[in-house]
Structures are given as structure tokens and as C-alpha cells.
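Engineer: This is the structure alone, sequence omitted:
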């Protein structure tokens, strides 16, 4: 052995001895259950009666944190290298209802135990695992190291899927991540694991302060620690970790009524050494997710049992064959890629009690809508049966339906999936308890929405359309914006639904479809000529929708003679021309409305339904007007420069418009 090699080996071990001795206190602790622990808890975190550490419960859009109560010395001085550390813990992510949006869990080392952060939306708090708000996410001043067990895919943060493990430094955008899996010691390949399965799993996190290497290892509860880690990253944590840090866990719940519970069953940690192994037999048990059925004892003799069993078997086979024929559906090979979004016809048939009239919610030109309860998870749904006779284009249609199923916005009715049977399509939506908006506007409704409720619905639908046009990864043209396609949830919030006519295309490109489809009274003039649906044709329909909600009238009021039909847009325009536009407000409201807001909605409705597409505003501009951030201009108006043409809201204090140069622009549009 050469002298240089001996010297290098001695130097290596000398550095390790010096680094190990530099720590004044090699902290180590172990919790085999948390019955008598003194952890620092906040948010939803608590310790259950049997000793489980529960980071969150099923409360929606909330976070929970649990930290070791005392700060731990991760460095000898502020400028020195970070010490090595090791931890092992057993966790379980338990969704209340399988198939719903669930949220992840993170092991975290941070300079503070306070991670409440700033105000966050319902999805922000889940996306960032309760660690950061959007402005601080990614800041070098965070000094946060975390290992995320993420069950929600956010493409904004580069998530690879909705079931992965990642190493995070100062941000929830992982430095490295892999799908959740483990390599058993007797295998050469990795086996997949489902983080949100509700089953307990083990995780080891180890940092070598000398080599600057981070190893993360995952395994089921019954498996020995694998020799091969799931993640291995060479990264010096010295600039990240400050001298005194806190170690613990963070999680956030999803924005749905039924959420996710995050449990820690046991936890071991050590500085400058290997964390003490957990005794899995001493860990507390997870709560049962259901009740086991007690089998009945046989009270008859063996011959009678055999006869009964034979009869049941014969009846069962006959019943199975009959139902298989009844619920037969064709699943073509190309459709296999859309499997997770496809429902079984049999499940939808059972959910709606066979599509009986009793379950019928409504019907229109594109199909009937039925209420149902899915037998798999008791989720209330609305099932729309759509007749689709064109075989050509079916594949593209299904592909778009599946793509639309990935939309996520508080003012869109969630499309859960589809079912295809022969020449019939069934679209499955989340059920809205208050049905559609038109039931509160027409035919002398038992309950008419007040102005505040209507204005909130208008702003909600506008926000949903803005998301479709500009905020999602593709441009989505809804194609059928109207009151009957706006659903109301339990709090009377508006959610735009029925995407049966929706079309998608990439940002920066032009739509290709030239097929005219939609509802009379909502179709833009250029759409009827060119057959090309655009964001501007959606804005036109939204303008008709604004007038529909404010006036409590249908876009076309039929009369005995077709030539006597009342066109709502023309009628409101005539009120404006007469100088008293507020006469068009729904008489059911009486005088109980905000005049400034009513004027804004009516004027904006005329503006959006302008016959010239270039003069209509974008949905981004519409939102600014509705939120009061920008006023509609009166003086210095230029339709070419600004692309809209109405007087400013509030320019007059009575019920009439102030006439200006805008009059000529509007007059020329009719």
C-alpha cells in the first residue's frame, strides 16, 4: 500500500472524528407512539387517545404541524459544515373517500416552528404542503430542508405524478423526485407503493455531512430497510441549515368536503449517528376505516347446505350472464389510455336507479341529466346522457372530454369522467344541490336570487371563463355559456358546467373546428358565418348571460308569431337608447339592488355582446370591470385602442346613461 493512500485514509477518518466531536450535544430521541410526548403542535395536529400523532384530519383547506419542542444544533458555528443526521418514521396517509383529491405529507427541518405563512387559496395550502405561501416559496431566506411524500400533482412545481417522493430545499419544487416505490433486498427492480393507500409505511432520511449526500429510503411497514435508497442526492446542506433548527412534520388538507388524515405512528432521530430502529410491534394501530360484517353461522345440515349452494350458484351464473348482456359496452383498444376517467355503465345504471324519471334533474337539446349516487364511494353525481351518432371523431371527442376532466377551478363544475356505450355518451359531473341558475330566474320562481347573490354568481362565472381562456395549459372554448349551464352549489356559488360542446387548442394557435353548435340567443354573429368558435364567441355568450341574470329574461322570449319574438340584447339596447337602462332590471328585485352594479352588468352585457368581435373585451378585462379595479371610460374612448365601448359606470347618478362619443359606437353595432 502506497504512503499517499495511507495518508488519504488517515485524513478521511480524522475529519470524521473531528466533525463528530464538534457537536456539543449529539441529540437523539425515539417515540414509539406519542402518548406522553411533549411535541410542539399547531393547526390541526393532535395526539389521539391511543398515541397516534395526527397531523391533519378531514377538515378541508387547513394545515397541521408537529415539531420536536427544542431546537437542535446542526452546526458548531454559523459558518461551519452541517453535521450528519439520520431519522426513521412510520407514517400513513388515509383518504376519507377513495378517488378524491388527497394531499401529501412532509418531513421538515426549518429554523422556526411557525409555518402558517400568508393568506393562501384553497389549493395553494395543499400544493405547498402547508410549508410556504406562494410569495415565499423558493426564497433562499427560507433555510428549509424537507422530504415530501406528495399525493397531488402540480405541474407548476414540476411534479412528476400524484404519487411521488421528493427532496425539497427552500421550495416545494423538488431537487430530485421519483415515483413512490422500494427495492426489496432480494430483488433487482423497484415495486410500486401507493402513498395514499391508508397503509402504514416506513421512511428513512440520512444525511452524510462529510460527503454531502442525502439518502431517502421507502418501504412497506413489514419490510426490512432496503439496501438501495429510493432517492440519493449529493448536496451540501451547510448553506441551507443554520446553527439551530427544528425538526418535525407538516401537512395540509385538500379543498373538498371529505379530506385526508395524515398519521405518524413512530419517530426516531439522531445527530451524528444512526437513528435508533423503531420496534414496530410497539407502535399504535391506525383507526379502522370501516366495520367488518359478522358472518352468520350455519344452522342446517350439510346436505341442505350443498343443495342451497348449488341453487345459488346456478342462479348467480344466470343472473351474471343476463346482466353482462344488459350492460355490455364496447371498450376499444385506443380507449385504454383513458381508463381512469371512464366509468362502468353498470355503476351509473345502479347509481341512477336505472335512469328512472324519478331521478331526472332536467333535459335539453343535448340530452337528459339524472341524479345518482355512485355505489363505489357513495358520491353524489349528475349523469348526463348525450346522443352522439357521429362515429368519425369519437376518439378525438373522448380525448377532449378526458382533458377537460383535468380542469380544476372553484367556479367550474367538476367533470369526473365519462362512459361510452354503443352510440351513447354519458358525462359524469359532481352533483350540485341547488341545480341550475335558470330555475331561480324564470317562470315566477318560488325563490328568486337577490342582487348580491346574482352579482356573486356573475363574478364567479367570469372567473371560471378567464381560467378556461388564459390560465389553463390549453385554451378551452366552452361553447355553451348560459344560465341553464351554470350550476349552484349549497352556498349558491355559481359553477359553469356542461362541457359537451367545449373545444381545446394550444395557446398561440387558432381553433380548427368549423362546426356550428350552441344555443339560440347566445351565438355570436361571426360564429354563424364562419363556424369557428373562439374566446370572443364565448365572451358574446357571456354578454347575453349577463343580461339574462340582470333582467330575469331568456335571450329570446317566444311569442305567438316568430316575428314578434323579443330579443333580449336588442330590448336592453333599446332601453339604453331611450336613456333609462335600469328599467331593464328584473322586476322581481323591486328596488333591492345596487344601482351602480346593475348599470355595470347591463352595460357590460351590451359591450360583451357587441356585433364586432374586436370591440368585445377579453375575460381578463371583464373581471377587472366587475371587481371595480378599472372603470369603463367615457372620455378619451378609442374602440380601436381599448377594444371595448361603453360609458363609465357611475358617470351618472340617475337611472339613465350619459350620452357621449360612445353612443355612436354602440349605435353602429345594432
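Structural biologist: Sure thing, it's come through. This one's a predicted model, so the numbers in the text were calculated from it and none came from an experiment.
Engineer: Only C-alpha atoms from now on, for both contacts and neighbour counts.
Structural biologist: Will do.
Engineer: can you count the residues close to residue 400?
Structural biologist: Residue 400 sits with 18 neighbouring residues when counted by other Cα atoms under 10 Å.
Engineer: Check it against this one:
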């Protein structure tokens, strides 16, 4: 390790690691140092995370009132995915006020925040993400991007991975999942507040033009002392994230790495590609010599391996709900990318046509590695398949194959509602259709809560999970997170999952999902539809704006109608719009006991019962107030 001293800074504020043998880092999760000296952030483990931080906090301000000091870092990384071109998560260079980030979450949350802390100004998290997952929840631009994140996994600035060539000035794309080492330079100028992120292939000189170069005042984000290092997470598919070398300095230029002395990447992960390339020149001759029957046998074995299924004795009782893997493989043409309908935090959805019946289906591939609990999960899936309601997407069955669950749904030809609300390329929906969709989803949700043999908690109600059938009726879908309870039984403690902006505040304390937490999410959904805005968006000042807070602030000022989707124009029913906006706030009440039930909500929407008058009072962190004069009597409806 090389150490460089500067006036007013400690010796530990500068360091250089050309490999990590013998280096003392604060590590947790999957992080570790290999025998060759690689810093390994993740391995062949799914739904996991890691952190590797310099063990002592560094001083980023000379006093609390000062601006953040200049700093600079460079490192070399490589990402080797489980499957070529299929990412799942990513890693970040992170500044954190604490070296304990174990309360963060896996998958698309990158190991820096969790569902409830995402977006909180109290996080004081600054991260540069190298993301290989196109997460709708994070509003990612694609599955191969670099972003600057402030207190949230929703990037304040992001751009596709690549660099601008010094030779011809043209932008050249880089594939983060290529398995090839790349070098990163991150520099912050404390004087002009310019934040530069530059990326290039290994051995290529640092490009003159930075990949990202925004002006950011970090004074309110970065504290006097912060920890620096790396975080990483993976989801359904795993990837190996490696850091080969790293240098950092305060108030100066990070020392150059000795690239020739960096440790090599593992041979067992990279040699297969080399062997494939070495084999190519001999392949035509081999095919001439080896009988075609051998090639056919190899293909047959590979195909059988692809379609191998898992069968346990207990599954006999669910046999009628099970689809053969080969049938789903044929239906989706081998899960080809051209049949991909969408990607979510819990799997990919493909369009397919069942070979025999010619019925169109949507097939969702979900990882389910856990041996314990898989029987209960399948039992719940089969139970959900018995649900019958015109405003629910029908779950037709399942298949289990090599650590994967495939859920088969009826196909919705008009796709998800969110693309009509948020996409500038799609035709906007008129108000009458939006109101019809709202009432339909409310009816379906009431059936889940009250109209079936068990109580079904959906846990992920939002516009992207509302699908539109051929007649543009709204159907609530994606029951991958749903939980079932007996009527009258107390809710069980479970992991907090869902989408930021839709999570009821009590979940952070109790970890118990209830019909009331579903109602909170439904309130955010109502505001999405009425306002044409996402539950969390970045405003013109570059700050995150929570939709319910914005609508409530306008309601207090008497400007609620200014929050409506401008694409509606003047063609809407004012009383209905007013009802939906106020009902959205009512459902988003911070107190679970004050929220209406889905039965009451359908009564309000159908005008069977008038919505209680709202009265502002301080009760939600000083920001979101709550409002019902008649809360005590509302259970009587």
C-alpha cells in the first residue's frame, strides 16, 4: 500500500491497493479476498449482497460549515455473469456515514438502502452505480448503465456504460457484463462542485471527456467523516463482481494503479470463453470427421438438460395445476428475447402460445432456490389459481425446474397500465376509461380481501401490475408476492417487499402485511392514475418528490386540481377527479386504523356513500398531515 500525506489530512486518507492480499477492509455478506488477491464482492449465490469498506472513516470536511473537500479515486473491476448478457443487480462505489450497511437489501437495491429507507435524506448515502439490471422500481434507463445515486437507488444522473474516444470523438459502448476488466475514475472538485465519472477498458488511457459530469453540491449529503468502499447485490441470477485494484486520495489526484501487477481473474470463470475461441478454427473439420449422429446426440442431451424438471412426491396433489416445462419452452420459443414482455425485480415475463390449445399465455420465470418453504409457496400459488374475478388476471398454473418457478398467467393483449400513464409514445387514456379501470381494480381487490375463502394480501399494487385485457378492462395481476391468511387470523410477520412509494409506513415497524397495507398502496395507485405521475419522481430541482406528499400539499393550498394529469385536458368529470384525488389521500393515511376498507372504497367510488370531509391536522412527520373528520364513525359504513 502506498501512502501520501497532505496538509490537514491523516495518512490514512490516501491509499493504493494493487491487489488486496493482506489488505484490511471492513467486509460483510459475500465479500472476501481470494487467494490471488482479488476483492470478490459476490459469488455464485442469488438474492444476496456484500460490502467492502476502508476500515476507518475519512475526513471530508474541515468543519461542519465547510464545503466538501475534493476527492479522487480510481479502481479496476470486472463482472462475470452466470449467463452471458443476463445481469441481475450490480455494484457501487459508495460513501456512507456508517460501515454497517447490513440493513440494506439485495436484488435491484444494490446493497445501499432497503424498501423503507430508500430516498430518505437521513441516509447521507452517495453512490456511483454500475448496474446490469433494468429495474422498473428504480426507473433505470437500461440494463447496462452507470448512475450517480443520492440517498436512493433511483439515480439522479445516469447514462449507458461507455466512453468517448479521444481519437475520433465518437461514443463507444462498453458491456459491463463482458467479464473484461474496466477502469473507473471518480473525481469531485470541492471548489466548482463538478462530479466526474469516467469509464474505459483496461490499459486504455483515461478519456478526456467524462461519462458523467454534473455539478452537485454535496454539502448536505456528505458528512464530516464518511466511510468509502464498495457495495454489491444480486437477484434471481448471480454474477461474480470483482475489484482488482483501488486507489483513493483526499484533496488531490488518486495515484495511478500499477496495472501490470493487478491479480488475474479466476481461470475457471474465463477459460471456457478462451476454449470456445480456440475450438472455432477446428470446428468445420471436426464436423466433417465426426458423424452427424454424435452431434445430434449432443443436441438431444443438451435439450433434455434444458427441459429437466423437479418433481417431489408432495406435488402429486397439485399435478392438475402443473405445466410440463417442455410445453412452456415450446410456447415461448425457448424463452427468446423477442417474446419478452417485461422485466421486474422478481423475474422476467414472456409471451407464449400453448402448442396444443393455441391459448396465449404469459409465463413468468421466478427464482426459488429455497428447499424449505417451496411446498408452502406452491400450495399458495395453486390456491391463487382458484381465484375467479373479472378484474383479476387468472393464474393458470406453475412449473418447477432447476431452482426456478414458472408461473403461467392468462395473456393480457393491451399490456400494463403504466405505459399508458407514463410513456410519451403511447396514447393517453381519457378520464372515463381511467375511472372505469380504477373501479375495476377496487372491485378485484375487495374480492381478494373479503370475497374468497381466505384473505389474500397482494403486496404489490401499482400501475405496472394492472394489466389491460382486450376490452381495456383493468385486471390486477402479478401475485408473486401475495400472502394468504384465514379470515379472522392475525397477520404473520414476513419480509418487507414491494415498491418504494407504495409501502405503508407501519411495515417498517411491524413487518406484518395486512389489508390496510394493501389499501395504502391502492391510494398511491389512485394518485398515479389521476396525476399521470409515478409514486416517486425527481423534480426540477433534482430532489425526489413523493406523489402523496405533493398532492396533499396542493390540497392544503386548495390547488388539488392542478395535480391532475395535464394530458387529460378539459375532458374529465370534475367531481370524479376530485373524489379520486381525495380518496387517494384518505387511503394513504399514515395510521392503518384510519384508512377505509376496500368495501368502503368501492362504495365511495360508486357514490353509494359520500366521502367524509377532510380536515388537516399534523400527524405524519410534519410533512403529510391527515385529514378525516369522521374517522371514528367510518367503520359503520
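Structural biologist: Alright, I've got the coordinates. Computed from a prediction, not measured in an experiment: that's the story for all the values here.
Engineer: Work out the TM-score between the chains.
Structural biologist: Once the chains are laid over each other, their TM-score by TM-score structural alignment, normalised by the length of the second structure reads 0.50; 336 aligned residues with a Cα RMSD of 2.9 Å.
Engineer: Map residue 334 of the first structure across to the second structure for me.
Structural biologist: By TM-score structural alignment, residue 334 of the first structure lines up with residue 314 in the second structure.
Engineer: Leaving out sequence neighbours, find the closest residue to that match.
Structural biologist: residue 375 (7.7 Å; Cα to Cα, 6 or more residues apart in numbering).
Engineer: so how far is residue 325 of the second structure from that neighbour?
Structural biologist: Separation of residue 375 of the second structure from residue 325 of the second structure (Cα to Cα, to the nearest Å) stands at 18 Å.
Engineer: The residue nearest to residue 314 of the second structure matches what in the first structure?
Structural biologist: So residue 375 of the second structure corresponds to residue 395, using TM-score structural alignment.
Engineer: what's the helix or strand for that match?
Structural biologist: If you go by DSSP states H and E, residue 395 of the first structure is part of helix 394-404.
Engineer: And that helix against the second structure, how far off on average?
Structural biologist: Comparison of helix 394-404 of the first structure with the second structure after fitting gives an average deviation of 0.6 Å (mean Cα distance after the TM-score superposition for the first structure).
Engineer: Select the longest helix from the second structure.
Structural biologist: helix 431-450 (DSSP state H).
Engineer: Equivalent analysis for the first structure, please.
Structural biologist: Criterion DSSP H: the longest helix present in the first structure is helix 302-326.
Engineer: what's the following helix or strand past that one aligned against in the second structure?
Structural biologist: Downstream of helix 302-326 of the first structure, the first helix or strand assigned by DSSP H and E is helix 345-351. Mapped onto the second structure using TM-score structural alignment, helix 345-351 of the first structure covers residues 325-331.
Engineer: Off-centre distance for that stretch?
Structural biologist: 28 Å (Cα atoms, centre = their mean, to the nearest Å).
Engineer: picking up where we left off before, post-alignment, the longest helix of the second structure versus the first structure, mean distance?
Structural biologist: Once superposed with the first structure, the aligned residues differ from helix 431-450 of the second structure by a mean of 0.3 Å; criterion: mean Cα distance after the TM-score superposition for the first structure.
Engineer: Where in the first structure does that helix fall?
Structural biologist: Going by TM-score structural alignment, helix 431-450 of the second structure lines up with residues 451-470 of the first structure.
Engineer: so what corresponds to residue 126 of the second structure in the first structure?
Structural biologist: Aligned counterpart of residue 126 of the second structure in the first structure: none (TM-score structural alignment).
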